[in-house]
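[1] Give me the fold of what follows.
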Amino acid sequence: MIDVLLITNKGDITTDFVIKQLTTSKAKFYRLNTEDILTKVSLSFNFHKNEFILSDNERQIKIDLLKIKSVYYRRPKLPNIDHNDLTNGEKKFILNEISNYLEGLYKILKNAFWISSVFSIREAESKIHQLQVAKELGLNIPPSLITNEKDFAIEFVNEFECIIKPIKTGFIEDQGNEKIIFTTLFTDKKELERVKHCPTYFQKFVNKTTDIRVTVIGNKVFSAQILSQEHAETKVDWRKAETIKLKYEKIELPETLINLCIKLTKRLNLNFGAIDFVRDEVGNFIFLEINPNGQWAWIEKQLNYNLSYEISKLLIDGKI
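    Reported below is the predicted structural model:
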């Protein structure tokens, strides 16, 4: 009997770390790469017999979904519909049906323990919601404005030196290639004329001494300091370190901040969170955002935090 279901895609290396731990613990798990739906994998929801079955036709496995204890939700992808005899409209219809099919799977598994619920993740991805909750809890947040009103934007950038960043996704697809949208220092006020065309996220630029990534897993907190200010390229956004080897260090956070990080994830109904802070020149910890399904394997590799063990343990226990 399968106890743990991991929902992701074939290229998700992070899930491999968890699988290694689950295997060591001799847990009974199944990795569902959602691109395999229609080819290797099928889902059947039989309401007449009250049977909800995941079938792996290649491995000859049938899983009773009602007996799944825990779910690790990572990065599912829709399959590639490459049938030449289908129109683009028909392909779009099929993908929409598969998307709704997967939504049904998530609902059927609602009584399982999730890291984390897909519905909680979606709500928590809202930067507006994040900032509201973080402020209510007492976290320090920079002055922030999200708007498509030019006059408000002008007033804000006249008051503060600003960065701009996306409200939600950090990627844009251009001619089939996925490009990262980095946090950028705002310098050209003439660009404010374009604010009316797209909601824009302005935030006061913080003169930081370091970036901090906090990973919350259940009630445990793991903190990493990213020495981003040692290089000009990474002073605004440390993710620009494509050709630079950044240094990382473990860091002890104040107990009050640790508790606030746990409270934030709980308020957002998450069992995992990757939280970004910066530390300003006087030592204050400034909250930037929480990624409810962020990457963490790089921290495990850089600093030997046993994050995969902590995640696998929660999945095996089925509770915090």
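
[2] Please count neighbours and contacts with C-alpha atoms only from this point.
    Fine.

[3] ok, which stretches of the stretch 51-200 of the chain are strands?
    Assigned by DSSP state E, counting those that start in this stretch, the stretch 51-200 of the chain shows strands spanning 51-56, 61-64, 70-73, 113-115, 144-147, 162-165, 171-174, 177-180, 184-185, 200-204.

[4] I'd like the structure of this one too, to check against the first:
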Amino acid sequence: MHHIIMGHHQDPHSQYMMEKFAQRGLSAHLFETHDFPKAVQFTFSPNNGEGYLILNDGSRLNFDEIKSVYWRNFCGVTDESTKKNFTTIDDISARDSMACLRTWFDLNNQTTWVNGWQAYQHHKEKPLQLFKVKNLGVNIPQTYVGNDLDEIRRCYSAFGKSIFKPVFGGAHTEMLTDAHLESTRVREALTKSPITVQEFIPGTNIRTYVIGDKVFSAELRSDSADFREDEDVELIVIDTPPAIAEQALKIARCLYLNWTAIDWRRDSQGNYYFLEANPSPMFIGFEKKSGIAISDHLIDFMEK
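    Sure thing, here's the model as predicted:
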């Protein structure tokens, strides 16, 4: 049986996982989806559900011989579908190629995905993610999503201290200030993109990794609004409270995640507030600082 690492050839986490599989003597192959169909071949028969990939290293992997896929990055396909090239050969080629890959993603066969297409599509709708998690009975900060400036100002007043960030992601979190809302550019900016405004929870950052039924947590001490910007963040391994571990497992199942990193804020009373669950979190730094072998637990899950 074979394992696939799906990601960029130069991505550190993809390369790290390839090395880890090699150390165990397991068959693992790196697949950058952008190589399809230019340098990768795909075959599938709807009559019997059989098919295979021939990767650019010449390896032929039958779908029923792929034990697991570690989805680090999705790189699109060789051609791109855009507004400018709509109905052109490149557009049709991109759609045809994506239809093939999505067929493989959704076969629902013996392959274990960490994580699958559904999880990644779900992650794009972060407001829906928050709503679904809130309906599990999990605390979330007071949150507004949209581009109505009057409502944003109302929430800013009601929430007290607030942060703002993109709805989809791609930029770091910032503290919301009077200057932001008084800027002459604010209305113009909101005609370009909605934002997420969220109550700032005083306290500390907690990150919880979930791998199957295993749960690991650490406190990330930082004075920054977004700890990812802080090079001096202090990592302290903690025991996950049983109630939070149970919530983390429920969140993972609700969001179709076999593995994830959940970011929380913990206030001074010990209450946890869910911020987001990432379907492809970075972990090398966490692994080195914490001593928790996330990569080994991942491979154990993919191998079982």
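
[5] Superposing both, give me the TM-score.
    The TM-score (TM-score structural alignment, normalised by the length of structure 2) is 0.86; 293 aligned residues with a Cα RMSD of 2.5 Å.

[6] and E310 of structure 1, which of the strands of the stretch 51-200 of structure 1 is closest to it?
    Nearest to E310 of structure 1, of all the strands of the stretch 51-200 of structure 1, is strand 113-115, at 11.4 Å by Cα to Cα.

[7] Which secondary structure elements does the closest one sit against?
    Contact here means 3 or more Cα pairs under 8 Å, 6 or more residues apart in numbering; DSSP states H and E; on that basis strand 113-115 of structure 1 packs against strand 70-73, helix 307-317.

[8] Can you tell me which of those is most buried?
    strand 70-73 (a mean of 24; mean count of other Cα atoms under 10 Å).

[9] What's I299 of structure 1 aligned with over in structure 2?
    Superposed on structure 2 with TM-score structural alignment, I299 of structure 1 falls opposite F286.

[10] how about the helix or strand that contains its match: buried residues?
    Element membership for F286 of structure 2, per DSSP states H and E: helix 284-290. Residues of helix 284-290 of structure 2 classed as buried: 284, 286, 290 (neighbour count, 16 or more other Cα atoms under 10 Å).

[11] Now do the same contact list for the first one.
    Taking Cα atoms under 8 Å, 6 or more residues apart in numbering, we find I284 of structure 2 in contact with H13.

[12] and if you look at the one 5 residues further on?
    For K289 of structure 2, the contacting residues are L235, taking Cα under 8 Å, 6+ apart as the criterion.

[13] What of Q15 of structure 2?
    Counting by Cα under 8 Å, 6+ apart, Q15 of structure 2 has contacts H9.

[14] Please, which helix or strand holds it?
    helix 12-23.

[15] and the helix or strand following that helix, how far out from the chain's middle?
    Once helix 12-23 of structure 2 ends, the next helix or strand along the chain (criterion: DSSP H and E) is strand 28-31. Distance of strand 28-31 of structure 2 from its chain centroid, counting by Cα atoms, centre = their mean, to the nearest Å, is 20 Å.

[16] Stretch 19-35 of structure 1 too?
    The chain centre lies 20 Å from the centre of stretch 19-35 of structure 1; the measure is Cα atoms, centre = their mean.

[17] how far does that stretch stretch from start to finish?
    Terminal residues of stretch 19-35 of structure 1 are spaced 19 Å apart (Cα to Cα, to the nearest Å).

[18] Would you mark the buried spots in it?
    19, 21-22, 27, 29-35.
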